[in-house]
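Undergrad: mind folding the following:
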Amino acid sequence: MFTNQWRRCALLCLLLASACASAQDQDAERLRIHGSNTIGRDLMPALVDAWLRSLGFIQIQRRDINAALTELHATRDGLPLIVEIEKKGSGLGFADLVEGQAELAMMAQPLTARQLEDGWQLGDLHSPEQEFVLALDGLAVVVNEASPLRALSTQQLAAILDGRITRWSQLGGADLPLDVHSDGASSGTRDFIRQRLLAGAQVRRPIIGHAELAQAAQAVSKDPSALALVGLDTPLPANVRALPVSDTGIAVAPDPVGVGSEDYPLTRRYVLRGGPLMSALGRSLALYAVGSAGQRAVQQAGYRSLRLRQVDGTGTPDPRTPYGEAVAGATRLPLSLRFNLGSLTTYFESRSAGDMERVVAFMREPANRGRKLVVAAFTNDDPGNRLVPTMVSNERADIVAGHLIREGIPVVRALGLGGSRPLASSATEAGRVRNERVELWLQ
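TA: Here you go, the predicted structure:
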């Protein structure tokens, strides 16, 4: 009898505890973050956890409600908070932002023209106040060391994926079938391939799928006629190399400078977007994510952060050119400053606005005191007037140099090099934005 009473008492206590927890959850303030599964799976929970701890929250618990919903529960000063991370895709996350069902949208792809139209009431969605670049990711194209192929264009890669190129002879190699390896058909890698290279269309050729991208790279190490699409951080066997890729401009390797600057064309951003009237908590999280502590959390979670560091072994241009002469003996920093020329509030696009702050902080580190910068600017070519691109690029180099000098950072030279090194075709808006950039070189 005593045992039965004890069991009833224990059951009652459990029910009361559950009811109290449920009531507490109902009373809790809730921050809703919706969007990309790629970001929401691991990166966003890690960022939210670090942010909560930085604010003094305790009793932090991660609850995976279902495959599409994760919640982080925490308390501070006895008040509960729930951060809701819903992972149903970038498009649905942005739609929820527009409709007021989410305060922040996680996006692993650029905004489309339709999304910009749908979100017109949200203001300048590309401003640093509403667009927060969390991390970088992308795709590497790898081949066997025995392959004669030294570079590939995005147009050639698209032709491989839609079935127009099926043999190496079409790329200047031997008359052998071209086998493509990657991971599973439902992966984020395949989604990026469709969005970046095939304008959203399906891949039309067979791809040999592997459970892990490292296995795809291993397959290439054993087959000189194979090509693989892998992650930027996928470990490569000794006899496998990543190809530089061009997008109608110069070919760029997926090395730390190529990816960090986003000059490499198969780089993508992981972004948080918010509206103009974010709550104090929402803006706090977004600003934390792009700040130094948040970027450390990004790196610790295994992603490519925007933390600025010197990269050894970067290539230098031909010293016989004005570009090569200007940067001789210097090392390029892994960034490219770009502009938001349509904004009324800022000169730089969102990531570059933060990069300027990161550059100043980097140059003030004890290890860099006494070091100097070279500023080199590029713009789009104008076949009808060669003088205009040089004037425009000189103006932008001077603007960046002036900002750095006002912050006490020494600049030894600032020059504009016009349209001499295009990354992409200037026939599209996206191409023009990529070409209009400023490089910083550390002496």
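Undergrad: drop to CA atoms for contacts and neighbour counts, all remaining ones
TA: Fine.
Undergrad: separation between the closest residue to residue 118 other than its chain neighbours and residue 205?
TA: Residue nearest to residue 118 in three dimensions, not counting chain neighbours: residue 98, with 7.3 Å by CA to CA, 6 or more residues apart in numbering. Computed as CA to CA, to the nearest Å, the residue 98 to residue 205 distance reads 37 Å.
Undergrad: same check on residue 425?
TA: Distance from residue 425 to residue 205, by CA to CA: 27 Å.
Undergrad: go on, residue 250?
TA: In terms of CA to CA, residue 250 sits 27 Å off from residue 205.
Undergrad: tell me how far the helix or strand that contains the residue nearest to residue 118 lies from the chain's centre.
TA: Element membership for residue 98, per DSSP states H and E: helix 90-99. With CA atoms, centre = their mean, to the nearest Å as the basis, helix 90-99 stands 19 Å off its chain's centre.
Undergrad: one more to line up against the first:
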Amino acid sequence: MRYFCAAVLAALFFVLGPVSGALAQDITLRSRDGGVELTGTLLGFDGEFYRLRTQYGELTVDGSGVFCEGVGCPSLTDYVADLSISGSATIGTVLMPALIESFALRTGLSAVREDLDPALFQYKLTDTKSGKLVGRFAFRVSNTDEGFADLLGDDADIVMALREIRRSEVALAREAGLGDLLHPNRSRVLALDAMVPIVAPINPVDAISPTDLSRILSGNLVNWRELGGPDAPVTVHLRDAGSGLSQGVEDRLLTPARSELRAEVIRHSTNAELATAIARDPFGIGLASFSEIGNAKPLGLTGPCGFQLRAARRSIKTEDFPLTAPMFLYLPARRLPALAREFLTFTRSPPAQIVIRRAGFVDQAPEEVPVDLQGNRFTNAILVAEGEGGLDELRRMTRTLSEMRRLTTSFRFEAGSSRLDAQSRSNVQQLARSLESGAYDGRKLVFVGFSDGQGPAQSNMAIARKRAETVRRAVLEAAETADTNQVEILTEAFGEAMPMACDNSAWGRQVNRRVEVWLK
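TA: Here you go, the predicted structure:
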């Protein structure tokens, strides 16, 4: 009896995933000595733990300590791990299937896809030696909004999202007993994408400022002549309103400008349709996924100072391109089946990063970039160096970094906040795991802080150094098992010495405020 009660209490810290309607039946769990029994509606079973709705509330019980009685009891010997995934078609159509097939190949499983309808399919995972079915991963591909709706309706275990979860969704999830989806363990960045402004190849415009892009989206800039193009009206193309990509455009470009999207927008249901429409529209402009630009022409992002940033694999990975869009998986506070947990672990592995790149997205595998391959970054630093103090700082930075390599793992903060942004929070975990594995043993790792150019240089230097210390502390706290005696971990700061974008706009200042990682 005591064993059963202890098992119940200990298991309250775990939550299981949703189950099909066939399993939502009353069962009785009886302790092995027969002294205690618990009756309720079976909500989930992951091969190890039962989740029940009882008169005492929702409870989770360790299956090793009980017998299950009732027609709804799952099989312990022929258990099949069921996982339901819903949300972004951009993630679900190509990337997730590629990852599942690679995962199966590396774990001795065969993965057979079954298409149920255009938006529904599942993978049946079978042990290649025994021929036994061990898992069913079901997908519903639509958009980010639908993914969160399915999660809140208990119809999905995992959400595929092209934007961060919104406050209203966080509140609804908490009310539904799904936990705090803002917690670091409740989301992960699967891969990286970007929102890239595109036009037709015959359009003479080659770059645009985020400010002008916002003006176009809000309807305050309506003629290409204002951008050096033809005397013709601007046509705006976007993905459908429920798409995470389209919502990300509004969140990143319109909300900060306190503007609303213009009424005349041509919507497209897929990324491919959007790119094709833009390529054919000589006066059109759209925000496309970096993974699917098609025959359209991508525009660079620029500003009055002349600095220009273009979407490329490396600039997206470092988040130097300001419209980088992380691709999220959101997981509620539920204990997923062991097979599902193994798959999620695989998505962060080096082989998975190769799959991500082959699928056309930007992976998160860190790369070391020597100084001579860092584009015009040092040129920008020379251009903004002013006075003897500025030149001295430039020389100090050059001496310090010239013999080192920049890691593509960078860190940035949310606008007006000391909280790291979503991609950077994921980077903390990634760098921590690298330290734990000994990837940088015997080397020097330096967190280098940079700031925007607003305000006194001395204050900017202090802010940059504080940011570097904040990131260093966060990484070391996450790297619990790392032997820090094997790697020299330092901080440095160069303030406003190396800007990435113009300081005369909010987006430019945001890009310039960063912490980079350099290695020797």
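Undergrad: apart from its neighbours in sequence, what residue is nearest residue 252 of the second structure?
TA: residue 323 (7.7 Å).
Undergrad: what does the one you found correspond to in the first structure?
TA: Under the alignment (TM-score structural alignment), residue 323 of the second structure pairs with residue 266 in the first structure.
Undergrad: give the equivalent position in the first structure for residue 137 of the second structure.
TA: Match for residue 137 of the second structure (TM-score structural alignment): residue 83.
Undergrad: which other helices and strands does the helix or strand containing that match contact?
TA: Secondary structure assigned from DSSP H and E places residue 83 of the first structure in strand 79-87. Using 3 or more CA pairs under 8 Å, 6 or more residues apart in numbering; DSSP states H and E, the elements in contact with strand 79-87 of the first structure are helix 2-27, strand 29-35, helix 37-41, helix 43-54, strand 69-76.
Undergrad: and the ones you listed as JSON lines, adding mean neighbour count and distance to residue 245 of the first structure?
TA: As requested, these are exported to JSON lines (neighbours: other CA atoms under 10 Å; distance: least, CA to CA, whole Å):
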{"stretch": "helix 2-27", "mean neighbour count": "12", "distance to residue 245 of the first structure": "50"}
{"stretch": "strand 29-35", "mean neighbour count": "23", "distance to residue 245 of the first structure": "29"}
{"stretch": "helix 37-41", "mean neighbour count": "21", "distance to residue 245 of the first structure": "24"}
{"stretch": "helix 43-54", "mean neighbour count": "19", "distance to residue 245 of the first structure": "27"}
{"stretch": "strand 69-76", "mean neighbour count": "19", "distance to residue 245 of the first structure": "37"}
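Undergrad: residue 274 of the first structure: which of the ones you listed is closest?
TA: Nearest to residue 274 of the first structure, of all these, is strand 29-35, at 9.6 Å by CA to CA.
Undergrad: give me the mean distance between that closest one and the second structure.
TA: Once fitted to the second structure, strand 29-35 of the first structure is off its aligned match by 1.8 Å on average (mean CA distance after the TM-score superposition for the first structure).
Undergrad: list the residues that contact residue 203 of the second structure.
TA: Contact partners of residue 203 of the second structure, counting by CA atoms under 8 Å, 6 or more residues apart in numbering, are 229, 282, 283.
Undergrad: break down the stretch 301-450 of the second structure into its helices, ranges please.
TA: 313-317, 338-346, 350-358, 377-384, 387-401, 422-437 (DSSP state H, counting those that start in this stretch).
Undergrad: chain center to the fourth one, what's the gap?
TA: Computed by CA atoms, centre = their mean, the chain-centroid distance of helix 377-384 of the second structure equals 31 Å.
Undergrad: next, the buried residues of it.
TA: Counting neighbours by 16 or more other CA atoms under 10 Å, one finds that the buried residues in helix 377-384 of the second structure are 378, 380, 381, 382, 384.
Undergrad: repeat that for the second one.
TA: Of the residues in helix 338-346 of the second structure, those buried by neighbour count under the rule 16+ other CA under 10 Å are 339, 340, 343, 344, 346.
Undergrad: do you know how far the second one is from residue 165 of the second structure?
TA: Which is residue 340 of the second structure. As judged by CA to CA, residue 340 of the second structure and residue 165 of the second structure stand 22 Å apart.
Undergrad: the residue nearest the centre of the second structure: what's it in contact with?
TA: Centroid check for the second structure by CA atoms, centre = their mean gives residue 189 as the closest residue, at 2.9 Å. Counting by CA under 8 Å, 6+ apart, residue 189 of the second structure touches 326, 327, 328, 329, 422, 423, 426.
Undergrad: for the counterpart of it in the first structure, which three-state class applies?
TA: In the first structure, residue 189 of the second structure lines up with residue 133, judged by TM-score structural alignment. Three-state call for residue 133 of the first structure (DSSP: H, G, I helix; E, B strand; the rest coil): strand.
Undergrad: about what we covered before: pretty sure the residue nearest to residue 252 of the second structure contacts residue 192?
TA: No. Checked against CA atoms under 8 Å, the pair residue 323 of the second structure and residue 192 is beyond contact range at 10.8 Å.
Undergrad: which other helices and strands does the top helix by length along the second structure contact?
TA: The longest helix of the second structure (DSSP state H) is helix 457-478. When contacts are defined as 3+ CA pairs under 8 Å, 6+ apart, helix 457-478 of the second structure packs onto helix 422-437, strand 444-450, strand 488-495, strand 514-519.
Undergrad: okay if I get the ones you listed as a markdown table plus mean neighbour count?
TA: Shown next, in a markdown table, are those (neighbours: other CA atoms under 10 Å):
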| stretch | mean neighbour count |
| --- | --- |
| helix 422-437 | 20 |
| strand 444-450 | 24 |
| strand 488-495 | 20 |
| strand 514-519 | 24 |
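Undergrad: turn these into CSV, including distance to residue 366 of the second structure.
TA: Formatted as CSV, those follow (distance: least, CA to CA, whole Å):
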stretch, distance to residue 366 of the second structure
helix 422-437, 9
strand 444-450, 13
strand 488-495, 17
strand 514-519, 10
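Undergrad: ok, and the closest non-adjacent residue to residue 440 of the second structure?
TA: Once flanking residues are discounted, residue 440 of the second structure sits nearest to residue 487: 6.4 Å by CA to CA, 6+ apart.
Undergrad: so who does residue 314 of the second structure touch?
TA: So residue 314 of the second structure contacts residue 408 (CA under 8 Å, 6+ apart).
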